[in-house]
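Enquirer: Below: sequence and its predicted model.
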Amino acid sequence: MVVKKKEKNEVVYLVVSAAITIFCLFFIYYVKYTNQGLNLAFFNLNSVGNVLNLIFSLLVLLGILIYFFKNYEQLQSIVILGFVVIMTTALAFAYILTKFQLPLKTVYFLGQPLQKIITGGLFTAYQFIQIILICLLWSSSFGRGNILYFRSVINSIIIILLLFVFTFFYSASLNDKVEKEIIKKTKSNIAVVLGAAVWSNNKASPSLASRLNKAIELYRLGYIGKIQLTGSNAPGELPEAEVAYRYIRHKEINEEDILLETKTTSTTEQVSFVKFSLFDKKSAEIIIISDKYHLPRVIEICRFYDVIATPVSSDLHFSTRNNIYHRIRETIAITIFWLFAI
């Protein structure tokens, strides 16, 4: 048998690599759910992200199995183990950063907390290294020398781009479904207005104002009975929910029907708030209001949390250039959420 020709160390390296890969698969599932305040009882393979995690891990395991029964001179088993260790290290550090706050709480970059960016970078590094390993294992029988590694990196970039393309068109299909949603007309419904940017002098941005205008419209038409405002603040400004409250309080809305939540800092946290704070209010329906380009990610996060809500788009329109920009940004955000639930 070919197995007998392999050195004992090679077999050990491969077995350890496979074991760590399996561990990483279960660990990433654990991290995704516990970081969102959920236990693994909520786990399901109907989630696109969970399926992707499984597929990538299976491709690594199958590649290791094929390597085990063949001799690939251009790829050594110690290299396979090295890649597995590096990707596991990136995953471990990413997890640590989700549990411990660095002294970067007030440091922002491109409008995002720096620690969140670093954490996302480590998760991304884990996934990119895993994809490179997949390409190495599956192309090793065709590659030669150093060209194998170069080709694997290029193939990995292509795979990531194809994943983004898939996500782009998938989110577009969700937008089509949003336009067909029907809301039952009843005052027991609660509209959740997702927070958006606050401009200088604590003025609601066009995005936030448009979402609020949609909530006001639904309230006046009798489709909802309460408006839940959400969103915390960046340094030096009022919470998004507070700015939203100031915007709508004089718009013929009963103040008793306006609810405020001022601690959430992201779409994920806002859906989590809906899950754990609004589902006990016996409303006929939860309606989540945001901009059209943003709703596909909202829908995917709701599926992850097992939140049943009706997405409603604001009437805000963008130029073609801005619309493309927002679509691309949301495509990246959805992909990252699928893979890491952040």
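Expert: Okay, I see it. For clarity, every value in this text was computed on a predicted model and none was experimentally measured.
Enquirer: contacts, neighbours, all on C-alpha from now
Expert: Will do.
Enquirer: Give me the buried positions along stretch 270-277.
Expert: Neighbour counts over stretch 270-277 (16 or more other Cα atoms under 10 Å) mark 270, 271, 272, 273, 274, 275 as buried.
Enquirer: One more: stretch 211-226?
Expert: Buried, per 16+ other Cα under 10 Å, within stretch 211-226: 211, 212, 213, 214, 215, 216, 218, 219, 223, 224, 225, 226.
Enquirer: try this one next to it:
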Amino acid sequence: MNRLIKRTLFILLISIIFGIGMTGIINYNIINFSSKYIVSLEDAPKCEAALVLGALVYNNERVSPILQDRLDMGIELYKNNIVQKVLLSGDHGRKLYDEVNAMKKYVISQNVPVEDIFLDHAGFNTYDSLYRAKHIFQAKKIIIVTQEYHLPRAIYIARKLGIEAYGVIADKHIYPKMPLYKSRESLARVKDYILVNFLKPKSRYLGEIIDLSGDGRVTDDKK
């Protein structure tokens, strides 16, 4: 029995070491791959749209600070004529929780024309947002807007899906929960590395193709 316990513990230890090692390798590869596509506002290439990835919205439909910073950077890209459209991708899978319309309301308040705002109601996670940007919105060249900790994974997914994607960092403040976000992100990179390279699933919700060169109001009620 002691020999069996020792063997089991040894196998468990080797598995843990292997898992930690693979996590480190995958994280390094994603960060290294994506780093050359992260640009400043001044150096950002002209693209068809800024893809702003969703985040927490409060019960009063007020966007959280981390999401507001993403939206502000997307607005800056639009107002500097770097992008022609703003694509807001977030979670609108529940009746009482709606990220995308709260995002849209904020962007409109900053004087972005409503016809240039597109909504992706089924951006439930980073993979879904990028998959739908490619297959529903037919995005070819975009700038992804999110915080620095999140940007390498988003760019990696986009590039692996065939989108010419760049990223602009939206860190305008210090976020209290950043250590938690970073620790979760290291595992999320492993998950999405497997998804985009091996499993290659479709997004949970698909639908008709939406032309990003058209009027964004067609997306007001579409998933």
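Expert: Looks like it arrived, so ask away. In this text the structure is predicted, and so the values were computed from the model without any measurement.
Enquirer: And the TM-score between these chains?
Expert: For this chain pair, the superposition-based TM-score is 0.75 by TM-score structural alignment, normalised by the length of structure 2; 193 aligned residues with a Cα RMSD of 2.5 Å.
Enquirer: Looking at the buried residues of stretch 270-277 of structure 1, spot the one nearest residue 25 of structure 1.
Expert: The nearest member of these to residue 25 of structure 1, counting by Cα to Cα, is residue 272 at 23.7 Å.
Enquirer: And the residue mapped onto that closest one from structure 2, how close does it get to residue 185 of structure 2?
Expert: Counting by TM-score structural alignment, residue 272 of structure 1 corresponds to residue 131 in structure 2. Going from residue 131 of structure 2 to residue 185 of structure 2 by Cα to Cα, to the nearest Å gives 19 Å.
Enquirer: same question, residue 70 of structure 2
Expert: Residue 70 of structure 2 sits at a distance of 17 Å from residue 185 of structure 2 (criterion: Cα to Cα).
Enquirer: tell me the SS of the nearest residue to residue 275 of structure 1 once chain neighbours are set aside?
Expert: Closest residue in space to residue 275 of structure 1, ignoring its immediate chain neighbours: residue 307 at 6.1 Å, by Cα to Cα, 6 or more residues apart in numbering. Following DSSP: H, G, I helix; E, B strand; the rest coil, residue 307 of structure 1 is assigned to coil.
Enquirer: What count of nearby residues applies to the equivalent of residue 307 of structure 1 over in structure 2?
Expert: Alignment note: residue 307 of structure 1 maps to residue 163 in structure 2; criterion TM-score structural alignment. As a burial measure, residue 163 of structure 2 scores 20 neighbours (other Cα atoms under 10 Å).
Enquirer: ok, now residue 96 of structure 1?
Expert: Applying the criterion other Cα under 10 Å, we find 12 residues in the vicinity of residue 96 of structure 1.
Enquirer: Strands of structure 1, start to end?
Expert: Listed in chain order, the strands of structure 1 (DSSP state E) span 108-109, 112-113, 190-193, 198-199, 203-204, 226-230, 258-261, 286-290, 310-313.
Enquirer: In structure 1, what residue corresponds to residue 24 of structure 2?
Expert: Mapped onto structure 1 by TM-score structural alignment, residue 24 of structure 2 lines up with residue 165.
Enquirer: Identify the farthest-apart pair in the buried residues of stretch 211-226 of structure 1.
Expert: 211 and 225 (16.3 Å).
Enquirer: can you tell me how far the most centrally placed residue in structure 2 sits from residue 51 of structure 2?
Expert: When Cα atoms, centre = their mean is applied to structure 2, the residue found nearest the centroid is residue 126 (4.0 Å). Distance of residue 126 of structure 2 to residue 51 of structure 2, given as Cα to Cα: 11 Å.
Enquirer: roughly how far out does the longest helix that structure 2 contains sit from the chain middle?
Expert: What stands out as the longest helix in structure 2, according to DSSP state H, is helix 2-35. Relative to its parent chain, helix 2-35 of structure 2 has a centroid offset of 27 Å by Cα atoms, centre = their mean, to the nearest Å.
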